[in-house]
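Trainee: For reference, the sequence and a predicted model appear below.
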Amino acid sequence: MQPLNYPRFPFRFKNRENKVYIFDVIRKKFVVLQPEEWVRQHVVHQLIFNKDYPKSHINVEKQLVINNMKKRYDVVVFNPSGSIEILVECKAPEVKITQGVFDQIARYNLQLKANYLMVTNGLDHFYCKMDLENESYSFLRDVPHYSAGAIQ
């Protein structure tokens, strides 16, 4: 897989039936290594190892229903009260981050109501802080560190 704009992490890999698998520390199993999964695992490791989010607050690839359609989010980070603090949309490195990608995460967030959004293809990363009350957002340089007190 191509290098991404993240630090190097100690990933675990295995080969089986002519496929490469990567160990997901959240799902606690090996999953097929596809380009989007490569990005997702970097995001998870970034949140855990560089932003100090507890593994127990992170969820990966769960289903949600929007307008009677089944969708899956990539990564969410819960706060201690159980509401969603960060919603992450991952794309493969070759997928450009377009308005359509932002529209997708915005649709998900209408239901999930996360305080922060992150969109990444592993090369380009975009972060927003949501103001749900005023239905607005502001772009950030990064998501906050867990110890920054943003997660209550």
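Mentor: Structure's in. What do you need? Residues are numbered from 1 along each chain as shown.
Trainee: contacts and neighbour counts: CA atoms only from here.
Mentor: Will do.
Trainee: Distance check, residue 60 against residue 101.
Mentor: Per Cα to Cα, to the nearest Å, residue 60 is found 18 Å from residue 101.
Trainee: C-terminal to the longest helix along the chain, what's the next element?
Mentor: Ranked by residue count under DSSP state H, the longest helix found in the chain is helix 99-112. Downstream of helix 99-112, the next assigned helix or strand under DSSP states H and E is strand 116-120.
Trainee: Second structure for comparison follows:
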Amino acid sequence: MDTRDLATLLLLAFCGYLAYRLIRWLWPIYEQRKELTTFEMLDRAIMSPMEEQQRQATKYGSRSRTLTIHLVNLGLLLAWMYYAPASKLVFWSLFFYQGIGFFVLNRAGVPTASDLTGLNMNDRLWLRLFHAWLWPAYLMHKFLQK
């Protein structure tokens, strides 16, 4: 394959991605076109990205909780990826730690169904991963309550 062909394929893929994003952004507004005037459609098109950013920032309840979940998961996963190649013991021990966390918290019902309402599969997995890192704290909390 020539470099010119590769550049053409990359340009085609980039244009396809931009078209997808544009249609995904404008489609809900297009669906409501019968009820809106032209200026209302323009106003919705301008406000739509800001509303989506607000929804993404508060998808786990509040901005601080969402930020905490993202930072903890990202930091621990990056640390795991950094230290895991050095030792198979580190990789497998943290893998089993996560597995135990998923099992224990699934039995305990954490996170609750109301916490998972409105989240897509990736966000649900991300939230469960956050809780699985902290499973010893949940067990300690349960034992101290009794």
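Mentor: On my side now, so go ahead. The model shown is predicted, which means the values in this text are computed figures rather than measured ones.
Trainee: what's the TM-score here?
Mentor: The TM-score (TM-score structural alignment, normalised by the length of structure 2) is 0.26; 63 aligned residues with a Cα RMSD of 4.7 Å.
Trainee: if we can go back for a sec, so what secondary structure elements neighbour the longest helix of structure 1?
Mentor: Identification of packing neighbours for helix 99-112 of structure 1 by 3 or more Cα pairs under 8 Å, 6 or more residues apart in numbering; DSSP states H and E yields strand 58-66, strand 84-90, strand 116-120.
Trainee: Identify the single longest helix in structure 2, thanks.
Mentor: helix 3-31.
Trainee: If you count neighbours, what's buried in it?
Mentor: For helix 3-31 of structure 2, a neighbour-count test (16 or more other Cα atoms under 10 Å) marks residue 29 as buried.
Trainee: swap in stretch 121-133 of structure 2?
Mentor: Going by neighbour count (16+ other Cα under 10 Å), the buried part of stretch 121-133 of structure 2 is 124, 127-133.
Trainee: Show me those that map onto helices.
Mentor: Reading helices off the buried residues of stretch 121-133 of structure 2 with DSSP H, I get 124, 127-133.
Trainee: Among those residues, which pair sits farthest apart?
Mentor: Pairwise distances across those (Cα to Cα) peak at 14.4 Å, for the pair 124 and 133.
Trainee: Nearest to residue 21 of structure 1, out of the helices and strands packed on helix 99-112 of structure 1?
Mentor: Taking Cα to Cα, strand 58-66 is the member of these nearest to residue 21 of structure 1, at 16.2 Å.
Trainee: Enumerate the positions of the next helix or strand after that closest one that are buried.
Mentor: For strand 58-66 of structure 1, the succeeding helix or strand toward the C-terminus, using DSSP H and E, is strand 69-78. By neighbour count on 16+ other Cα under 10 Å, the buried set for strand 69-78 of structure 1 is 73-78.
Trainee: just the angle between strand 69-78 of structure 1 and strand 116-120, please?
Mentor: 110 degrees (axes from the mean of the first three to the mean of the last three Cα atoms, to 10 degrees).
Trainee: which residues sit against strand 69-78 of structure 1?
Mentor: Strand 69-78 of structure 1 is contacted by residues 40, 44, 57-65, 84-90, 108 when judged by Cα atoms under 8 Å, 6 or more residues apart in numbering.
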